[in-house]
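[1] Let's see this in three dimensions:
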Amino acid sequence: MADLALQFGGDLAIGPTGDLLLSEGTTLTQQRVLRRLLTNPLDYIWQLNYGAGLGKYVGQPGAPAAIAGMARTQILLEAAVVASPAPIVGVMAQTDGTVNLSLSYTDAAAGETSALTFSL
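    Next comes the predicted model:
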């Protein structure tokens, strides 16, 4: 099922026909995973326990391990992500305080491995 194309923190996009752009398949799964990982708990008023709030870990002692654990737990809550094989989460803290995440998971709809990389 398609949904509006909306990257976390971005704006709605216009499609080639002038309508709102839709997202589906692996792109939709990536949008949902990114939204879940970056949304703070209590910020989504319809589901208060939704979200990992990974941004709060930046600059904290032990942040890479905490981020990896939280990301692994939260990504498995998405119905579009297959639990087996387990998602692979890589976290790399940079000297400037930035934290880079790389996720590898199996998309349930496509049955293929997908990768998602982003920075906090």
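
[2] For the rest of this, base every contact and every neighbour count on C-alpha atoms.
    Fine.

[3] quick one: buried residues of stretch 101-112?
    Going by neighbour count (16 or more other C-alpha atoms under 10 Å), the buried part of stretch 101-112 is 101, 103, 105, 106, 107, 108.

[4] Could you look up the SS state of the first one?
    Residue 101 falls in the strand class when you classify it by DSSP: H, G, I helix; E, B strand; the rest coil.

[5] one more to line up against the first:
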Amino acid sequence: MNDLDHWVGADLGVSATGDLAVAAGDTRTQQRIVRRLCTNPGDYMFHPDYGAGLPAKIGQNADLPALRALIRTQVLMEDAVAKLPEPEVDLVQISTGFSITIRYTSADTRKPVTLSFDVNR
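    Model prediction:
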């Protein structure tokens, strides 16, 4: 299955022919993880448990172990992420937000995947 190629905070992707680009495989999963982590809980009316709301936590006293657990829980809600081995989350507070690295196993390919990104104001 494909999704529109869209990273949170960026424009929709465009293909070489000028059409809307699609994201598949690991790229699709990575985009879905970032979207889930940046969405505030309750923003999707019919999915109240969707989202970690990480941008809203910038500037607060960060409880890094609790945030790691929140990220791991949200990542495991994605069907394309294997439940075992459990995802590993590295989280560092930076001056403008958080730097996050997630290592997980693809449920589709059973191969390890690494996703690194920053959540900024």
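
[6] one step back: closest to residue 15 of structure 1 among the buried residues of stretch 101-112 of structure 1?
    Using C-alpha to C-alpha, residue 107 comes nearest to residue 15 of structure 1 of these, at 24.3 Å.

[7] Enumerate every residue touching that closest one.
    Contacts for residue 107 of structure 1 (C-alpha atoms under 8 Å, 6 or more residues apart in numbering) come out as 26, 29, 80, 81, 82, 113, 114.

[8] mind running it again at 10 Å?
    Counting by C-alpha atoms under 10 Å, 6 or more residues apart in numbering, residue 107 of structure 1 makes contact with 25-26, 29-30, 78-83, 113-115.

[9] One more: residue 79 of structure 1?
    Taking C-alpha under 10 Å, 6+ apart, we find residue 79 of structure 1 in contact with 29, 32, 33, 107, 108, 109.

[10] Format those residues as CSV; extra columns: secondary structure and distance to residue 57 of structure 1.
    Shown next, in CSV, are the contacts of residue 79 of structure 1 (DSSP: H, G, I helix; E, B strand; the rest coil; distance: C-alpha to C-alpha, whole Å):
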residue, secondary structure, distance to residue 57 of structure 1
29, helix, 24
32, helix, 20
33, helix, 18
107, strand, 26
108, coil, 29
109, coil, 31
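
[11] Skipping adjacent residues, who's closest to the most centrally placed residue in structure 1 in space?
    Nearest to the geometric centre of structure 1 sits residue 34, at 2.0 Å (C-alpha atoms, centre = their mean). Counting by C-alpha to C-alpha, 6 or more residues apart in numbering, the nearest residue to residue 34 of structure 1 once its immediate chain neighbours are dropped is residue 8, at 6.8 Å.
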